[in-house]
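[1] all I have is the shape, not the residue letters:
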């Protein structure tokens, strides 16, 4: 069937001075910073496997799936027509197509199928691309990926679930595990009285044969249509971790009641629910009183994904803003030729380049951690820095990109409105900003080798740029001061370490204009607003790295 372009001549006027209609693009081939980062951090097979995904994500078809999944959000179905309890979440077909794209590509499983051989770099880079199709559906992809390290604390549970969790397939039906070729996992930890303080949880777990029965309420359940949920509950030994399947071993629906779906600011394509455990059957995962330690195996993975997702969203917003600037004229010039617009776009591009570099470096640490003590030490720290700082930058980034388009950026037909609503979620999810900064201090105190490994990484770039060297001196002065001074300045320390790490990676690998521009605008003449770059900074080498219109 022929693909007809939109009509430009209307009854009263001609549509002109607009960028061309959307067309298929290649989100991988067009992304020079991503391809360069992979060439430094990952084995060659990763880029080869990602190439088809980039073509799919950039296609008009897949972009339309993301729009449809947001326009038609999930619906809660508590009962069937006869009054029998269902507790199901129904999704638009576009959502299921996105899940098929990710799961049949194996992007939820690649980190474990290729563990130690580039699997984490592949997963992180794929999540970065998939986010540019639709961020919300990536939640169950992340949860399913992240559950494996926690399940390793329960070998019998792992043996039953791992084949279905690592399958390159997708089955969104509500069926017992034995009847499905593939499964997904969610998480239900938060309770209203405790929030981030999960030790305040009061859901109870009572022994029932080989399993437990859980009774209590969870304020947030992520991905409530999943085949099972990792959750925390109090038992006689303390706070334990449990796997709660959707169906009990006899094939009956488990006593997990969905009370309501959250009406969220953004993240519309993804469901989050309040749930009630009414004697729900569950299996223990890990030692009965060490639930937090067990679930942190999962959280460490989800935090890295929560650090990568905002970078993917920023990349999508940047490409949208640049495409508009290249296709629209104002005051006699293309917007892309206007000095102020060039400064704004170049500044946004620097942020994305730095985010990609830090995300892929953290993923490499994950892959090498089993065989390299220094990389294992970095794996404790880099996701914390990236999760905090990438999410701090996201909302302002989306607002700036939206402003590049003007009024049409603020309407729902543009992806920027959706991205702007989505921007805060990863900052809140898996630990808000203060929690993340306090976690940084905990790592610094309990695992000094992690800070030593980070300083070793930073030292390799010392002497290459003056603002960078001065930033390192500031960090060392704070850490050498009294211990009680650290907590009030934990945000400053986390931000500065994140920016210094980004700068070190760019100084080592990026073109000189990118590295110099980042160091001067973040560590030297810093401004909270985008577009306030040093007057003598060469912008053309930065902008030339962006895709053509």
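    All right, it came through fine. The shown structure was predicted, so the numbers you read here are calculated from the model rather than taken from an experiment.
[2] from now on I want contacts and neighbour counts done on CA atoms only, so please keep to that.
    OK.
[3] and stretch 57-68, what's buried?
    By 16 or more other CA atoms under 10 Å, the buried positions in stretch 57-68 come out as 57, 58, 59, 62, 63, 65, 66, 67, 68.
[4] one more: stretch 145-162?
    By 16+ other CA under 10 Å, the buried positions in stretch 145-162 come out as 145-154, 158, 161-162.
[5] again with stretch 538-546
    Using 16+ other CA under 10 Å as the test for burial, stretch 538-546 gives 538, 539, 542, 543, 545, 546.
[6] verify the stated contact: the fifth one with residue 32.
    Think residue 545. Yes: here residue 545 reaches residue 32: they are 6.5 Å apart, a contact under CA atoms under 8 Å.
[7] adding another structure so you can compare the two:
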């Protein structure tokens, strides 16, 4: 029968709906590619676009959905009652890991001598985050473990070649039998959390030079990784240890997984509570210097928090822009409606500022690894500032992007609820907002070179924008350490982040972007919600910078 004979049949025709955002290059983003060139990794762009096309495919979208719908499952024992402590993942998770590790987002940058290798890796990490967030946890920890492991050259010589591999080789086997390794960390315990000096896990040295650990960790992600850096109390104080899941002779190390965490988001990634009982370990770095050793790893994972949040923000924005380009209301496309242009332009400013800052940090990390002491000093303060602010902004930005889709964005099929559940994670992982604000104060007090490097970076834009200059003058006064500095720390770190982002955009972004950012973020002409940019803003230029 025809629709004419049965008029109600037309209600099943689907119109005015955006198609899925698939079949595109997720790396086709001017802000990203300009930053990669600027920070010295233009040689990576062809590979980045190749990976971007995979990330933007329908296949990758399916992997992301399946890996989160079919969550990891813990098997503590085999059918005969033997303790095995294994976690089973859906095949989609392994597909995600194969793609991302293969693209070089894990440890391979440490084995690449080309200038810009860490920038190339950072860009790949950001694009991979746009595909799915949970699997990035083991990827990040594998990248971050290498600086800490190098404090014990013998251990680094054994494990680093496999940690820098681009082969994802799952399963618990002796490291020498694998083509690639993944690493994790076990820092926190239930009685202390961030206060790792309250840890009670104990370490006893053995005649053969190894150690034995006993204790219970509270939040250890990716328990199927091959090795972990763990903090434990040795006779000489809190120390860092390498704990492999499988020992060199092929036997299983004691790593009893008590349970998997039931988390708000990050569902594809298994987070666990492991118990150590006569667990074999090797000392990394000096005894009693565990925090100093593992902070090398934490610094790099904090960088990844910034990169991951920037990528996550970009993906949420891309979904909002895509929907707005197809959806029509009141006789015009959403993206042509003045108020929606204000919202999208405002979100675009946040995204561009986060991406530009993240890549600047990656460039500093790359040059610091090559001996640039000024960049190392800049990284020390700027990482804490960026980690606080970009991760703190992420939940609000994602919520606003979801709202751009209306009811469609609240539907699980859109993928936006998954992005929303993931959004708070980076603000918590590797130190919550307070931890990073206080870390800024420590850097200011103990490492004055970091403030001087920060000053040099901001003043590179001196005289280019009066609002930026005024904000920097005010910030310099606020950076003076007074008795009430801890009370003011959040206010100061927020302003430091905005001034740093403003300096970067004034130097590197189109004039319309820099002007809108400085007017709204530094000049005080911004409302409490997004979409409150003032009249006179060049919205056409802002919209042009958004993901296609």
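    Yes, it's here. Every value quoted in this text rests on a predicted model; they were computed, and no experiment measured them.
[8] tabulate the buried residues of stretch 57-68 of the first structure (JSON lines), appending distance to residue 167 of the first structure and secondary structure.
    Listed next are the buried residues of stretch 57-68 of the first structure as JSON lines, based on distance: CA to CA, whole Å; DSSP: H, G, I helix; E, B strand; the rest coil:
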{"residue": "57", "distance to residue 167 of the first structure": "21", "secondary structure": "helix"}
{"residue": "58", "distance to residue 167 of the first structure": "25", "secondary structure": "helix"}
{"residue": "59", "distance to residue 167 of the first structure": "25", "secondary structure": "coil"}
{"residue": "62", "distance to residue 167 of the first structure": "22", "secondary structure": "helix"}
{"residue": "63", "distance to residue 167 of the first structure": "25", "secondary structure": "helix"}
{"residue": "65", "distance to residue 167 of the first structure": "23", "secondary structure": "helix"}
{"residue": "66", "distance to residue 167 of the first structure": "24", "secondary structure": "helix"}
{"residue": "67", "distance to residue 167 of the first structure": "27", "secondary structure": "helix"}
{"residue": "68", "distance to residue 167 of the first structure": "26", "secondary structure": "helix"}
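[9] next, count neighbours for the counterpart of residue 99 of the second structure in the first structure.
    When the first structure is aligned by TM-score structural alignment, residue 99 of the second structure is paired with residue 101. Neighbour count of residue 101 of the first structure, defined by other CA atoms under 10 Å: 19.
[10] then residue 412 of the first structure?
    By other CA under 10 Å, 12 other residues sit near residue 412 of the first structure.
[11] how about it, nearest residue that isn't a chain neighbour?
    Once flanking residues are discounted, residue 412 of the first structure sits nearest to residue 418: 6.8 Å by CA to CA, 6 or more residues apart in numbering.
[12] now do the SS call for that neighbour.
    Using DSSP: H, G, I helix; E, B strand; the rest coil, the structure places residue 418 of the first structure in helix.
[13] ok, it to residue 393 of the first structure distance?
    17 Å (CA to CA, to the nearest Å).
[14] any chance you could map the helices in the stretch 201-350 of the first structure?
    Per DSSP state H, counting those that start in this stretch, the stretch 201-350 of the first structure carries helices over the ranges 291-327, 339-368.
[15] how about TSV for those, with distance to residue 445 of the first structure and mean neighbour count added?
    Formatted as TSV, those follow (distance: least, CA to CA, whole Å; neighbours: other CA atoms under 10 Å):
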stretch	distance to residue 445 of the first structure	mean neighbour count
helix 291-327	17	24
helix 339-368	20	24
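[16] using JSON lines, please lay out the ones you listed together with distance to residue 473 of the first structure.
    Below are those laid out as JSON lines (distance: least, CA to CA, whole Å):
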{"stretch": "helix 291-327", "distance to residue 473 of the first structure": "26"}
{"stretch": "helix 339-368", "distance to residue 473 of the first structure": "21"}
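[17] wait, which of the ones you listed is closest to residue 438 of the first structure?
    Comparing those against residue 438 of the first structure with CA to CA, the closest turns out to be helix 291-327 (14.5 Å).
[18] contacting residues around residue 342 of the second structure?
    Residue 342 of the second structure sits next to 531, 532, 533, 539 when contact means CA atoms under 8 Å, 6 or more residues apart in numbering.
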